[in-house]
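K.L.:
predicted structure and sequence below. I'll ask about it afterward.
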Amino acid sequence: MSTARVDHLVTSGQFSLDGGTWEVDNNVWIVGDDETAVVIDAAHDADAIAAAVGDRRLLAIVCTHAHNDHIDAAPALAERTGARIWLHPDDAPLWRQTHPDREPDQWLADGQVIETAGTDLTVLHTPGHAPGAVCLYAPGLGTVFTGDTLFQGGPGATGRSFSHFPTIIDSIRDRLLTLPPETVVRTGHGDSTTIGDEAPHLDEWIARGH
């Protein structure tokens, strides 16, 4: 029986890529119960994330992709907690831009299941925003953690290195919009939404080339 719940933290810092830097607020998601937890995207502030985890045993730090604002606090959090860092191997080049001296501990694979507090997080490889972008689908919680693949109002940005608009559209269409419409979409930045709220707008996103 699942006792899992989702805790939410917002951390602030900088996103840097292709020579530009932007101030950003990131969503950090913690899935677990009173004993154990998994962190999705260790952004900016290892101290704040560790405080939110509390005295629970941190089983894993799962990276939805390797843009620096989603992984900058991961090594420090891993060092504090002993948790292993998971990333899809296609994002290794991006990871090394931020952490050249520290590889992830394990590689994520499409279809892999990460278990926490009696609930399953299924890895969906959803390239486009980044080559190794993944979403984590938790059917028992009725939610999907989409990182920067799908937001309220459309796809993640594809205007920078390692990103590709037709690919993110394929990922969203084939991997996310096929989920139950009531599935809550918990994003890497900004407000949550649902699959049912976003699905009708796919053709609009394609038309405007986002």
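P.N.:
All right, it came through fine.
K.L.:
CA atoms for contacts and neighbours, from now on please.
P.N.:
Fine.
K.L.:
and the helices in this structure?
P.N.:
Listed in chain order, the helices of the chain (DSSP state H) span 46-53, 68-71, 74-81, 92-98, 165-171, 195-198, 202-208.
K.L.:
reformat those as JSON lines; add mean neighbour count and distance to residue 128.
P.N.:
Formatted as JSON lines, those follow (neighbours: other C-alpha atoms under 10 Å; distance: least, C-alpha to C-alpha, whole Å):
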{"stretch": "helix 46-53", "mean neighbour count": "18", "distance to residue 128": "27"}
{"stretch": "helix 68-71", "mean neighbour count": "25", "distance to residue 128": "16"}
{"stretch": "helix 74-81", "mean neighbour count": "19", "distance to residue 128": "22"}
{"stretch": "helix 92-98", "mean neighbour count": "17", "distance to residue 128": "13"}
{"stretch": "helix 165-171", "mean neighbour count": "20", "distance to residue 128": "4"}
{"stretch": "helix 195-198", "mean neighbour count": "18", "distance to residue 128": "17"}
{"stretch": "helix 202-208", "mean neighbour count": "12", "distance to residue 128": "14"}
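K.L.:
against that first model, consider the following:
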Amino acid sequence: MTRGGVPATRTLDHLTVTKISVGPMDNNAYLLRCGDDQVLVDAANDAPALLELIGPAGLSAVVTTHRHGDHWQALSAVVEATGARSLAHADDATEIPVVTDTLAEGDKVRVGECELEVIHIVGHTPGSIALLYRDPNGHGHLWTGDSLFPGGVGNTQKDAARFASLIDDVEHKLFDRLPDDTWFYPGHGKDSTLGTERPHLAEWRERGW
């Protein structure tokens, strides 16, 4: 999808996922709805568009996947307008304008009766996270921020230690734990599945990015 385009919606049995692209860097923001509750993943930019998407149903929380500024430009405005909690991993929280509660590995973020598991992925930033929803009637759904994209892991600025940490966490915490039909939603660009990307893990390690 493109910035300013029509949001894309995927309806699961219990959770509805709406994806919108915002801002000059075409960031993806995701509105998750379960029952009467809504949670936003990355208030990246364009607060008016996000608030229109949220609508009168309101918002219980915004989860910021990591500290980089293109992922939180609209955060303060969205939190002020909705009264939502602002959640981020403790290791990135001081670099994000407003954080009301910090997250850690294994924490759960509730969206109504649905539950998102926090997975700490170190490398793109110290406090990057992914969020996992295990659909009881289907496959898993994973929001990866800038840690995993179709075609590779996130940018580590050619820092070998950061890349090693990132590829290790992505491989061991995501690919080793979750099946091929797990659908993932990155911070920019198109979605994919772990099964589509799995054959390329060794290639990513070899090239170093």
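P.N.:
Perfect, thanks for sending it. Because the structure is a prediction, the values reported are computed rather than measured.
K.L.:
tally of neighbours for residue 8 of the second structure?
P.N.:
A count of nearby residues for residue 8 of the second structure, using other C-alpha atoms under 10 Å, gives 12.
K.L.:
separation between it and residue 59 of the second structure?
P.N.:
The gap separating residue 8 of the second structure from residue 59 of the second structure is 19 Å, by C-alpha to C-alpha, to the nearest Å.
K.L.:
please name whichever of the helices of the first structure is nearest to residue 158 of the first structure.
P.N.:
Nearest to residue 158 of the first structure, of all the helices of the first structure, is helix 165-171, at 5.4 Å by C-alpha to C-alpha.
K.L.:
in the second structure, what range does that closest one match?
P.N.:
Under TM-score structural alignment, helix 165-171 of the first structure corresponds to residues 163-169 of the second structure.
K.L.:
contacts for the matching stretch?
P.N.:
Stretch 163-169 of the second structure is touched from outside by 121-124, 147, 153-154, 156, 205, 208-209, with contacts defined as C-alpha atoms under 8 Å, 6 or more residues apart in numbering.
K.L.:
switch the cut-off to 6 Å
P.N.:
Residues from elsewhere that reach stretch 163-169 of the second structure, judged by C-alpha atoms under 6 Å, 6 or more residues apart in numbering: 121-123, 156.
K.L.:
superpose on the first structure and give me the mean offset of it.
P.N.:
Compared with the first structure after fitting, stretch 163-169 of the second structure has a mean deviation of 0.7 Å; criterion: mean C-alpha distance after the TM-score superposition for the first structure.
K.L.:
chain neighbours aside, what residue packs nearest to the residue mapped onto residue 106 of the first structure from the second structure?
P.N.:
Aligning on TM-score structural alignment places residue 106 of the first structure opposite residue 101 in the second structure. Closest residue in space to residue 101 of the second structure, ignoring its immediate chain neighbours: residue 87 at 5.2 Å, by C-alpha to C-alpha, 6 or more residues apart in numbering.
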